[in-house]
Structures are given as structure tokens and as C-alpha cells.
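Enquirer: Structural data only, the sequence is not supplied:
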């Protein structure tokens, strides 16, 4: 897990204290425009000839004409200088400058929010997954970042930036790990280790305990694997907290589709099917390190979906935790089965809000592409989460739960089916309906508990593409939104 140090200075001239200084360029119809503090004016009329475009993510290394030994990196900001543009540019620069120990940002920052954005982007971009490299070269991420700013971040602000990046990097590390190395048991042990030095209590259900307490969804998905499933609960309850958010994360450590077997090409990337559980773990541990005064419980629903003689068959009926029965029509619609158990368990504690995070449906990728998180919910909390995401620079999109699609889950032999093979329309939305069936009611009002579903099947991993502060593989999307949500509830 990468860790970066942040420093701030008010000096405006080019500096030799760090290995390389980063300045910006803005793209326009008249060509690139310099975006830098004083001291770099000699580059103003040379940007085009130097190959600088100002396009987002573009990075060029140049030398100062009046100081040929001084190497400068010019990163593109796109057409408009916003906090999001600065965050993305800082991340893109640090990501592409991997192998260099220290970087200095010399953007003209006058807004404090922009300083935070640059710090966030740099910290998020300082990541590399090298744990499974053998003989090939390991390139280390940038270790130290200095930001020129008239007003530096406070100690608390800097801590939040660093701990948020640490949480995002934890998700990336877990997601990028080979599935053979990250089994449900190993994931559970990792969660306990991550929480061990924090004010978080943990409980792990093994196979025997899951059986004795009736967690039929998690067991049904995991029983085809030699690597048994687990359920992990983490509870962060700071003194004086008046609000409680429950996070439920899908943790399929590898998804073959079970007996409804995926094609070989469809299995590539299925090690990322546990990113929801990784997100829940990273969010609760970061909240504890930062000291957010909101109670958070995290439920990690962990299983490996494999085909074997003991695997769940299409047509089998599973009795979920809480008593509802599900006819399994497609063993490749497994994430909703483990999530159902977690949602019921989370509901029993009567939280103010349940947020589930899951790489749930391929339909979400078809509808929203690879950069947008699909958001569903049963009240205005979904709109609140989308608003928070907009503010922190994550792309969320609110989706409906049309009542006419609920009938797709009707079963002749059980309470509901997990998938309808004869109706392809609205697959992401039907999956949302399935999850909503397992949200409990509040004990004080008898109304449904506020619930938000985040489908990260698209943005959870980048595959082999890169942009901004996101490299190849797992991204850690939604962690920053969920931490801000927890902070907002602490002040409610």
C-alpha cells in the first residue's frame, strides 16, 4: 500500500528542492495556455512547439530555456480549470512520473478547495501494485509531494487527504491481488488485521456458524468452492455518535459463474468481483483513522463462486437469512444472493441508512459505461449520495426502480427468483429490486430503512486503461463519497 508525504511552501520561483516541478497547461481553440505560478514565463510562447496540448491527462517533459538543466513536467488541465480538473491533472502527473521520488506542483492556487484537490489527486495517483512482480522491474510511486500554495492545508486536512488515499489504495491492493491468493478466509483475516489497531470491533462467521445461523445466500454461492465462504462484521462506534450508517459489500473473491459457467473471456477480471467488500472495509477503517463521529458498521459478504459437484444448481431454492426463499435460476447472478444475507443482517440493527456497494451487474456497464456508478434507492438518500459524489469529483448517476419490473422476480416455487432469463430489459434495475426486498423496516416508524445501492461494475476497475489518478486495475471508486457521507451524517 503506497503512502505519500505532503508538504507546502509559498515560494514562487522554480525550485531544485524536488526532483521535478509540475506546471499546467489549459487547452483552448487558440492553442495551449500556461497555467503556472511566476517563474515559468519563458515557456509561454513555446508550448505548441514543445508538443504541449493542454488536453487532460497529457504530460510533456520540457526544460526551461533560461535554465536548461531544470526539467519541468507540463500536465494538461483540459479546457477549464476546476477543482475536478486540478485533482485529475495532479493525479495524472504523479501517476505518469512514477519512478521519481519527489514532485513539486507550481499551479497558481488561490482557492483553498483547489489546494485540497491537488493534494487529493497527487495522493491518489501515487500508487503502484508490485506485490506479485517477479523478475521484471518494479517502478515505485512518487513518495513526496510539495504544493506551492498561499495557504497550506491544516494538519487535520492533510491527514484526511492521506488517510483517504490510503483507503483507496487498500481497495486497489485487494482488488489487484490474484484470486488464488485472496480467498474468503484470507480476506476475512485481512479485514481483522486492518481493524486490529483501531477502535473497531470485529466478528467473523465461518462455514459452521453461517450454517447454524441460516445465512443461506452466502452458503449457497460458496458451497461449490473448496475455499469456504465467510461473513465479516466490523463495528466502529465512536462515543457520542448520533447517526448510524451500515455498509454492505459484495465480496465474491472469484466468479466463474458457478454451474451457469461464464465463457473463458468473461472470467478475466472476475478477481475484481470483491471490490464492494473491499470498499466497505476501506471506508470504515479510514473513518476510524480520521475520527469521523458517525457509527459505521460494515458487512463483508465473502464467497468464491465455483462449479463442482457440491455447487448450487439452477432450480435450487435457497433459504436466505431472515427466512425468505429464493429460486436460483442463474448461478451467475450470485452477488445479489450474498448481499441479501448482509442486507437483512444490517437491517436488524436498525441503522439510519444502509448503503450497499457491489460489482453487481454487467447491465450497469452496458447502460452507463466504465466511469459511472449506478445509484438506486428507496428515498431521497440516493439523491444525497449523488450530490456528494458530484462535490468530490466522482461520477454517479441516479437510476429508477420502475414498479413494473418487480414482476420479473416472481417465482412459482419460492418467494422470488434471483434472475429472470426470459426478460432481458432493465437488468440493473431488476437487480436493484431484488436487493430492495431484503431491506428491513425501522423499529420506531415501521417505515423501510433508508437504503442506497451503488453498482460499481463499470468504474470499479479500469482494466488496462488509465485516466487521471486512476491507473490500470482496481480504482477504489466510491470511497471518497462514502467518507464524505459519513462526515455529513456526523454533523446532522
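Expert: Ah, there it is. Not measured: the values here are computed from a predicted model.
Enquirer: Only C-alpha atoms from now on, for both contacts and neighbour counts.
Expert: Will do.
Enquirer: so who does the residue of the chain positioned farthest from its centre touch?
Expert: Going by C-alpha atoms, centre = their mean, the residue of the chain most distant from its centre is residue 66, 44.0 Å out. Neighbour list for residue 66: residue 42 [criterion: C-alpha atoms under 8 Å, 6 or more residues apart in numbering].
Enquirer: For it, give its distance to residue 148.
Expert: 21 Å (C-alpha to C-alpha, to the nearest Å).
Enquirer: List the buried residues in stretch 438-457.
Expert: Buried positions in stretch 438-457, judged by neighbour count with 16 or more other C-alpha atoms under 10 Å: 438-442, 449-457.
Enquirer: residue boundaries of the helices in the stretch 301-450 of the chain?
Expert: 335-347, 362-368, 381-392, 427-436 (DSSP state H, counting those that start in this stretch).
Enquirer: Mean neighbour count, the ones you listed: which tops it?
Expert: Counting by mean count of other C-alpha atoms under 10 Å, helix 335-347 has the highest mean neighbour count of the helices of the stretch 301-450 of the chain, with a mean of 26.
Enquirer: Please report how far residue 465 lies from residue 95.
Expert: For residue 465, the distance to residue 95 - C-alpha to C-alpha - is 13 Å.
Enquirer: Can you tell me the element residue 92 falls in?
Expert: helix 83-96 (DSSP states H and E).
Enquirer: put this beside the first:
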């Protein structure tokens, strides 16, 4: 992960001696319009900038990037990036974030750039720039041009505390997203439970956090039957990582849990071969939780936060768990396994029960849980389930953060479909209807009474198999780091 050198400047736009200057455009009712902050540039073009951009095919649509010589400016190249349709209140934070990301991707190989987009929303511009400049080249023999080296953000008062805090916070959140992306994009031959635990430990200790790692012997001794069952088919045994941040004057305790299946073949219930390579991303929930803990330490949230992160590899072998097995989960409940490809919930509930022993006020867990999430909500919208009030709060904050979480119900009538003839419950229903909701109901069975709980299903949003867009690269996306960050900040402020 390489973050550009970021700085604030109040230098007059026309006098910015940079390789590239970024301005925003919008799709107005009457055609292309300039976004706030671009006025000085228009003046340098003698008022003809809109006409020139229109002649070059610019329309202001989201993700559109048009480059032209910076005539009359100290900059070399002018980069016009589209923010999409303009609302009554101007560009939204998410449109600014997305445009900043598109601009950062287009600035690959540029040494020094400046952007006027902060006039709309500085934190969003910073986040979008950091996330858009991301690239994963660890396994490339040639790294190409590399990300833009330095970006200046044009603000009215570069020395103001609000601007400084916005730069620091936006950078920290963007970097946390990129930490998660790095973990997700690391191939499974290099990122397996033991090495994942080592990298999590390194990141956590580097941020000054407390870390505890349970190996397979410790998991067996303490009765983590779900994690051990799922990991039994792999030659690389499972781990459980616990990371704690104890913030100043912490009034609330928050538990975070993230699914860390470092590769998912489906086990004995083997997945189809097509697209199985994408299952390197089945640890995206764990990666996001670990990155969020690093962020919590960096921003020093006034909260007591503990992450409980189960890590396993789901493989078929002579020692693998089978459909028909009964596992005794941590805490004593038994689960009949009807499908070994519904493994994420089995490791999650072990971690959730352990997390609840700390008596948290809130429990937030996230995972690439179900293909049903993609069927219901598509590849960009996480499903949020849980205790009604907290579920709605998390979804609302996710939407404000730009990750678009959507509240989903947990219908009582689906609970009976998880009844088992042998055990306390089965890990799947005997039908395909409401698969995401049934998984949420399964998880709910393991939440301690009185704990406000929410689950974020990121099966689609965690990994982009299509072309890059906005600040989102191909591969790991880092969803839902920004949602988790927004929820923690909201709890810190409002309890």
C-alpha cells in the first residue's frame, strides 16, 4: 500500500505550479456545468472552459475524466472529472468521493497534482483520493507507472483546525480501507490462517494494540468446535485472533467480529470450479475488522473495542467435516451440518459467543456470508441484519459513509426451518428461499441477551470482479471499513 503525499494549500488556483490540476464537472439540466471550486480555472479560459470541455465530449457524468492543456494556468494539464447529476444542494459527499477516486486513478504516474474538489467536501475528497490511488502490485514483475506521488487540496484556509482534522481523518480512513484491500488481495498460498494471524498481529502491535492468538491446540482446549470443524480438512490449521483497543475515558464496549475464511472450496459440498478463484476474498470481513482496529488506534476512539477474528481454510480431504456431522460450538450449543459450504456462520458464532463473554454494549460482525445477499441486493449493496434499532442505525450510517448498507428483516417464520433432527439447530434450511435472512437468524441464536447486535453481509460488495469505478479498484474493495468507522464514531459521540 502506497499513499500519496497529501497536503493542504490556499495558493490561488491559477498559480498552482503542478503537473495536473483537477476540477469537477456536473451534468446539469442544460448540459455540462462546472462544479464549485472551478471558477478560477474558467476565468483563465476566458469563460470558454465549458465550451471547450463540451467539444471534447465531456458531459459531467460520474467517473468521466477528460484531460486538456491547462491554458493560462501555472499547471501543465487540466483534469476535469465528472460528479454526475447535480442535486439542489450541490454534489453529495459520495459523488465527490467517487469523482476524487476516478481522478486519482487517472493520475497514475503523475508526480504532483492539486484538486479543487474539497470546496464541496474535504473529508470525502481525501478519502476518495487515497482509495482511488490504491494499487496492488506485490506480485507484478513490472509495477507500471505507480500512483500519483503527491496531491494538494485547495482550501480557503489551509491552516484551519477543521481542514487539518479533515485531512487527518480522511487519510486515516482511506488508508484503513487500503490495509483491508492488501489483505484481501494477497493470494491464499501466502495468506492462510497462521500467516494471516501473523500479519494481523504485526498490524495490531504496530498500532499499539493488545493482541492474543489462539492456535489449534488452544482452540481445542477451549472448545471452539465451529472453527476447528471448518478447519479440519486443511493441512493449515485454524487460528483465533483477539485484538483490543482501550480508548481514553471509554464509556461503551464494542465487540467486532469478522469472518476469516482464507480460502473456501466449499469443503465436501464442493463449489463449482468457475469463479472459485474469487474465494480468496472469503476473509474480507476479517480483513475489514483488523483494518478498523488499526484505524481505531490511530484516531484513538474513546471506546473499549475488542475484535474477535476466526481464521480457517475450508478444504475437502480425508479429515474434512462432512454433511451430517454434529459440531459442538463454543458455549455448548450443537449444530448439525447439512452443507459444508455454509461454513462462515460456523466460525462466526464461535467468535460471537466468545465476544459476548466480554459483556459488550454492541456487537457488530461482518462477513461474505451468503450468495443470497448478491441475489437480493446485487454486488454493491451490503445487507444489514440484527436487532431492529441498531440494524437501522448501522444501515443509515453505512449509506452516509457511501457504502450503501440496506436494512433487511429476520422473519420469525424462518427460524423453524433451521430445526435439526439431531442437534440444537442446523446450519442451513432445506430450501433456497430467504437464504441471507436464514443465515442472519442462525447468527442471532448465538447473541447474548441485552447486546445490541448487527450483521453486515458483504458477499458481493467485498470483491469487485469487474472493471474499476470511482475509488473502487478491481479485487478487494475494503467494504465495510467505512461503515464500521462511522458506527464507532457515532457510538463514541452518542453512546
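Expert: Alright, I've got the coordinates. Keep in mind the model is a prediction, meaning the values are calculated, not measured.
Enquirer: quick one: TM-score?
Expert: After superposition, the two chains reach a TM-score (TM-score structural alignment, normalised by the length of the first structure) of 0.95; 481 aligned residues with a C-alpha RMSD of 1.6 Å.
Enquirer: just to revisit the earlier point, which two of the buried residues of stretch 438-457 of the first structure have the greatest separation?
Expert: By the measure C-alpha to C-alpha, 442 and 457 form the most distant pair in these, at 29.5 Å.
Enquirer: got JSON lines for the helices of the stretch 301-450 of the first structure, with distance to residue 129 of the first structure too?
Expert: Listed next are the helices of the stretch 301-450 of the first structure as JSON lines, based on distance: least, C-alpha to C-alpha, whole Å:
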{"stretch": "helix 335-347", "distance to residue 129 of the first structure": "26"}
{"stretch": "helix 362-368", "distance to residue 129 of the first structure": "25"}
{"stretch": "helix 381-392", "distance to residue 129 of the first structure": "25"}
{"stretch": "helix 427-436", "distance to residue 129 of the first structure": "31"}
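Enquirer: Helices of the stretch 51-200 of the second structure, start to end?
Expert: So, for the stretch 51-200 of the second structure - with DSSP H, counting those that start in this stretch - the helices run 93-106, 118-132, 161-185, 193-206.
Enquirer: what range in the first structure does the lengthiest strand in the second structure sit on?
Expert: Secondary structure of the second structure per DSSP state E: the longest strand is strand 304-314. Using TM-score structural alignment, strand 304-314 of the second structure lines up with residues 295-305 of the first structure.
Enquirer: And stretch 181-192 of the second structure, by the same measure?
Expert: Under the criterion TM-score structural alignment, stretch 181-192 of the second structure matches residues 172-183.
Enquirer: Show me the contact partners of that stretch.
Expert: Contacts for stretch 172-183 of the first structure (C-alpha under 8 Å, 6+ apart): 1, 129, 132, 227, 253-254, 271-272, 274-275, 278, 303-304, 473-476.
Enquirer: follow-up on the earlier one: could you list every helix and strand in contact with the longest strand of the second structure?
Expert: helix 193-206, helix 225-231, strand 239-246, strand 253-258, strand 260-264, helix 284-299, helix 344-356 (3 or more C-alpha pairs under 8 Å, 6 or more residues apart in numbering; DSSP states H and E).
Enquirer: That one: how far from the chain's middle?
Expert: 16 Å (C-alpha atoms, centre = their mean, to the nearest Å).
Enquirer: that's a strand at residue 16 of the first structure, yeah?
Expert: No: per DSSP: H, G, I helix; E, B strand; the rest coil, residue 16 of the first structure lies outside any strand segment and is coil.
Enquirer: quick one: it and residue 233 of the first structure, what's the gap?
Expert: 49 Å.
Enquirer: So if I had to pick from the two, which one is more boxed in?
Expert: More crowded of residue 16 of the first structure and residue 233, by other C-alpha atoms under 10 Å: residue 233, with 24 against 11.
Enquirer: so what corresponds to that one in the second structure?
Expert: Using TM-score structural alignment, residue 233 of the first structure sits opposite residue 242 in the second structure.
Enquirer: Let me know whether that match touches residue 309 as I believe.
Expert: Yes: the pair residue 242 of the second structure / residue 309 is scored as a contact, 6.3 Å apart, by C-alpha atoms under 8 Å.
Enquirer: any residues in contact with both of these two?
Expert: With C-alpha under 8 Å, 6+ apart as the test, residue 242 of the second structure and residue 309 reach no residue in common.
Enquirer: which non-adjacent residue is nearest the aligned residue in the first structure for residue 374 of the second structure?
Expert: Matched by TM-score structural alignment, residue 374 of the second structure corresponds to residue 365 in the first structure. With sequence-adjacent residues excluded and distances taken as C-alpha to C-alpha, 6 or more residues apart in numbering, residue 365 of the first structure is closest to residue 458, at 4.9 Å.
Enquirer: for residue 44 of the first structure, same thing?
Expert: Nearest non-adjacent residue to residue 44 of the first structure (C-alpha to C-alpha, 6+ apart): residue 34, at 5.9 Å.
Enquirer: who's in contact with the aligned partner of residue 434 of the second structure in the first structure?
Expert: Aligning on TM-score structural alignment places residue 434 of the second structure opposite residue 426 in the first structure. Contact analysis of residue 426 of the first structure by C-alpha under 8 Å, 6+ apart lists 363, 405.
Enquirer: So residue 431 of the first structure versus residue 340 of the first structure, what's the distance?
Expert: 11 Å.
Enquirer: what's around the equivalent of residue 94 of the first structure over in the second structure, how many residues?
Expert: Counting by TM-score structural alignment, residue 94 of the first structure lines up with residue 104 in the second structure. Residue 104 of the second structure has 27 neighbours, counted by other C-alpha under 10 Å.
Enquirer: Residue 403 of the first structure too?
Expert: 10.
Enquirer: cool, residue 198 of the first structure as well?
Expert: 13.
Enquirer: Can you get me a residue count around the residue nearest to it when sequence neighbours are not counted?
Expert: Setting aside the residues directly before and after it, residue 198 of the first structure is nearest to residue 288 in space (C-alpha to C-alpha, 6+ apart), at 6.6 Å. Residue 288 of the first structure has 21 neighbours, counted by other C-alpha under 10 Å.
Enquirer: Isn't residue 288 of the first structure up against residue 199?
Expert: Yes: counting by C-alpha under 8 Å, residue 288 of the first structure touches residue 199, with 6.7 Å between them.
Enquirer: which neighbours do those two share?
Expert: residue 236.
Enquirer: ok, the counterpart of residue 257 of the first structure in the second structure - contacts?
Expert: Taking TM-score structural alignment, the alignment pairs residue 257 of the first structure with residue 266 from the second structure. Neighbour list for residue 266 of the second structure: 314, 315, 316, 340, 341, 342, 343 [criterion: C-alpha under 8 Å, 6+ apart].
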